[in-house]
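coords please:
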Amino acid sequence: LVLRSVHGADANGELEAFVPQLAVLLALLLAVLSVGVLIYFIHHVPATLSMSNLIQRVGDTLQDRIRCLYPTEIGEGQEEPEARAAERLGTPIETLRADDRIGYLCYVDEDALLGRAGACDLVVELIRRPGEFVSRGAPLANVYGTGKLDDDVRAALIAAFVTGPERTPRQDVLFPALELVEVAVRALSPGLNDPYTAVRCVDQLHAALVSFGQRELPVARRVDEHGRLRMVAAPVDFGRFCDTVFDGLRPHVARDANCAVHLLEAVAETLPQLPREADRAVLRRHAEALRAPAIASARDDRDRGRIAHAADRSGAVGVPAPA
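This is a model prediction of the structure:
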């Protein structure tokens, strides 16, 4: 709050007024700045909530998780610990179970598990992956070793499994993929009927399939500094990732010819970029599974022909592997 003018008395007792020029100038500058911030805010809010930007952010998160959780690209080589094993685990001495905490498994502290397993000469085999829902008493991991676990060791191992009310993408590569699937499914619902939003989600999933398929699967068997097996993880492989994406999309995409064709064409473009034949076989299987319901749901011969042509491209046998 700034006064436009200030009244006071001079040395002779007569009234006089003066203008606080610096304060008034600062107030005017702040007023102009406030208007500018308001205009930026009015522009920023709808841009932030734009569906295209939201889909792009989720897609970027998915790409980031793939790079972080699967850091080695195929052909770069991966260190293989000698004791990684053809080693048989035998019979577990105990199965760790969740305590009273109920929720989604958000994080598994692998360093803590490796440290405790090494200190107690144990092997921990994970049963649950991050992102899975854990109820009271649900099995978390099998523990192998000799003797019985004491209460302190058991509590320390269970504490390495962190649960929460919501899934997070920190160690869960399927979560951002499922978010894209969810947006696509909602967009294709009769209430919205927005196939173009679904197509944008398919584009982001297509990019993720290419990135995922060109990555090495992390070593499941983890060893300590002495090369002894201490933990067996359960990383998400390419087949599990594809099953999650395509099984979620198929019933809804099949009802829309344009989305079905777009998804099949995405598969066709992905196939030549996958170095492993097993991964290409997974994509062909999903393309074939989509073909029949999509053709059955098509409304005219032209759409049926487009779907059949795209399915032939995506399910073609003998797609050459990249050199």
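
C-alpha from now on. contacts and neighbour counts both.
Noted.

element containing the spatially most central residue of the chain?
In the chain, the C-alpha closest to the average C-alpha coordinate belongs to Pro176, at a distance of 2.9 Å (Cα atoms, centre = their mean). Pro176 belongs to helix 174-187 when assigned by DSSP states H and E.

any idea how far that helix is from the middle of the chain?
10 Å (Cα atoms, centre = their mean, to the nearest Å).

could I get the buried residue list for the following helix or strand past it?
Per DSSP H and E, helix 174-187 leads on to helix 195-213 as the next helix or strand towards the C-terminus. For helix 195-213, burial by neighbour count (16 or more other Cα atoms under 10 Å) applies to 195, 197-206, 208-213.

what about the helices in the stretch 201-323 of the chain?
238-253, 257-270, 277-297, 301-314 (DSSP state H, counting those that start in this stretch).

now show me the structure for the sequence below, then we'll compare the two:
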Amino acid sequence: MKRLLSWPIRLLKAFRQSIAYLPTLLAGAYALASLAAMLLPVSDDRLPALLTLLGLEAPENTQPLLAALLGGMISLMVFSFSMVMSVLSQAGGQFSHKLVFGLISERPHQWVLGHYLGTILFILMLLMVPDVAEGEATWRSLAIYLACAMVIHCLGLFVYFIHNASQSIQIDAVATDLHRTTLASMHALQRRQQGQEWRLLAVAPSTGHDRHPVAARRAGYLQNADLPALAELARRADGVLHLHFRFGDYVVEGLPILSLEAATAPQAAWCDEVRAALVYMEGEAITEHHVFGMTQLMEVALKALSPGINDPGTARLCLHRLTDLLHRRLAWQPCDALFDRDGHCRVTWRVEDFESLLYRLFQPILQHGRQELSIGLGVLKALKALSLFAEPEDLAILQAHADRVVETLSQAARHPLDRRFVSARLDDGLHRLRLPAALPGRQGG
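Prediction:
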């Protein structure tokens, strides 16, 4: 029963996150305005004298004008979005195809689309009801003037739309937007995990009871979960709920995704409530999982380092953004356990540690840019900056990555001029790493 009741809520959440949400609301507002223009019986004698002077003698004869406005609006909308799709497809080839839908579904683009659709709907409604009641010519004339004003407004939006779309595919704008969205997702997670009930555990607690697995009923990306609701369900079952996946993982149907550590096995209704608290979403939602923003920045860097594009400057720009995000991750570690008010652990989940995250982000960039000395030096510079904020355990991880960077630079720098250039920058700047004063001798050469 609860599953049936939660279905409309999930459908509404999916609609609010889709590209059709804002256009639908704006089109509905324009439709209400058109109904008011046609159905409200406002006679000329109720309107101010100044407005009656603006009334047309025969508003029903303006059908050719409205038809021309309608055709122009349809052409404008088709031209706008065909051009934008062409530009965004080119951007997907240069950066990453994951970014294309995000650029299309930006809020400003949805607002413009909604005004376009609403204006077309408003004019279409006026064309469908051409007859004007006697004594209400001024009210219909005002509606026709309003339709003309809407078209002029859409022409202004067209200029804004072209400008905003062209700016959104600039690499600076792409990297800045990914950085800002990822940072906002991290801050949102920090706010949610405030309180003594949210904790970071070195080892998951054990009650000594058997673990009863719960399998997934559907396949998809498990982006998030209602952890307080899961904690309450675990309290009702007098056990500990262990999640066997990381947020953002893809799970298949029938896979044991969690288990209840309790004295008795859970009932089927309880398992359905647990599954209802899990959030499935298609694709990589940065707002739900901030690590996706970091990996997308890394993928943009890899795309820039591909032989077809060969743009190391873009890769270095992404490295700068990743360095800032990793610095903030060093200062804050997400929690992996939720306790109840009595101090009992109720939910545990997996969190990617700093070592795994650093390897996932930096090693692909170093591997793809191993022949580009500026990329190796850029990665080394990022490691130097992070070492200033690292604890001893994380510092050892950074040192291991720095040793690999030095080894890669030594293999790539073959000419004496290159080796002299790189050696002068190895130990340069403030850092806490142990770096050689010059590149070691080349192996095999």
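
in the first structure, what residue corresponds to Phe389 of the second structure?
Aligned by TM-score structural alignment, Phe389 of the second structure pairs with Gln273 of the first structure.

which position in the second structure aligns with Asp152 of the first structure?
Using TM-score structural alignment, Asp152 of the first structure pairs with Ala269 in the second structure.

tell me the helices and strands packed up against whichever helix or strand that match is part of.
Using DSSP H and E, the element containing Ala269 of the second structure is helix 268-276. Using 3 or more Cα pairs under 8 Å, 6 or more residues apart in numbering; DSSP states H and E, the elements in contact with helix 268-276 of the second structure are helix 2-16, helix 227-236.

in the first structure, what residues pair with the shortest one?
In the comparison with the first structure, helix 227-236 of the second structure aligns to the range 110-119 (TM-score structural alignment).

who's in contact with that stretch?
For stretch 110-119 of the first structure, contacts defined as Cα atoms under 8 Å, 6 or more residues apart in numbering pick out 123-124, 153, 156-157, 160, 223-224, 230-231.

how about 10 Å then?
120-124, 143-145, 153-154, 156-161, 222-226, 228-231, 233 (Cα atoms under 10 Å, 6 or more residues apart in numbering).

what about it, how far off from the second structure?
In the superposition with the second structure, the average deviation recorded for stretch 110-119 of the first structure is 0.9 Å (mean Cα distance after the TM-score superposition for the first structure).

you'd agree Tyr116 of the second structure is up against Leu26?
Yes: with contacts counted by Cα atoms under 10 Å, Tyr116 of the second structure reaches Leu26, the gap being 9.2 Å.

re earlier: so of the helices and strands packed on helix 268-276 of the second structure, which one's packed in deepest?
helix 227-236 (a mean of 18; mean count of other Cα atoms under 10 Å).

all the helices of the stretch 1-150 of the first structure, residue numbers only.
Counting by DSSP H, counting those that start in this stretch, the helices of the stretch 1-150 of the first structure are 21-48, 51-69, 110-120.

in the second structure, what range does the second one match?
The counterpart of helix 51-69 of the first structure in the second structure, counting by TM-score structural alignment, spans residues 171-189.

how much does that stretch stray from the first structure?
Here stretch 171-189 of the second structure, set against the first structure after superposition, deviates by a mean of 1.4 Å using mean Cα distance after the TM-score superposition for the first structure.

quick one: contacts for the residue mapped onto Pro293 of the first structure from the second structure?
Using TM-score structural alignment as the criterion, Pro293 of the first structure maps onto Thr408 of the second structure. Neighbouring residues of Thr408 of the second structure by Cα under 10 Å, 6+ apart: 366-367, 369-371, 373, 376, 402.

kindly report the same for Arg167 of the first structure.
Contacts of Arg167 of the first structure by Cα under 10 Å, 6+ apart are 103-107, 130-133, 174-176.

and the counterpart of it in the second structure, which helix or strand is it part of?
In the second structure, the residue equivalent to Arg167 of the first structure is Glu284, according to TM-score structural alignment. Secondary structure assignment for Glu284 of the second structure, by DSSP H and E: no helix or strand.

count the neighbours of the residue in the first structure that Thr348 of the second structure lines up against for me.
Thr348 of the second structure maps onto Val232 in the first structure when the alignment is built from TM-score structural alignment. For Val232 of the first structure, the neighbour count with other Cα atoms under 10 Å is 20.

how about Leu89 of the first structure?
15.

returning to that earlier point: which among the helices of the stretch 201-323 of the first structure is found nearest to Ser52 of the first structure?
helix 257-270 (16.7 Å; Cα to Cα).

that closest one to helix 238-253, inter-axis angle?
160 degrees (axes from the mean of the first three to the mean of the last three Cα atoms, to 10 degrees).

what's the mean distance for helix 257-270 of the first structure versus the second structure?
Helix 257-270 of the first structure sits 1.4 Å off on average (mean Cα distance after the TM-score superposition for the first structure).

would you mark the buried spots in that helix?
257-268, 270.

what of stretch 344-351 of the second structure?
344-350.

sec struct for Glu288 of the second structure, please.
Three-state assignment for Glu288 of the second structure (DSSP: H, G, I helix; E, B strand; the rest coil): coil.

ok so, going back, to Tyr40 of the first structure, which of the helices of the stretch 201-323 of the first structure lies closest?
Nearest to Tyr40 of the first structure among these is helix 257-270; the distance by Cα to Cα comes to 35.8 Å.
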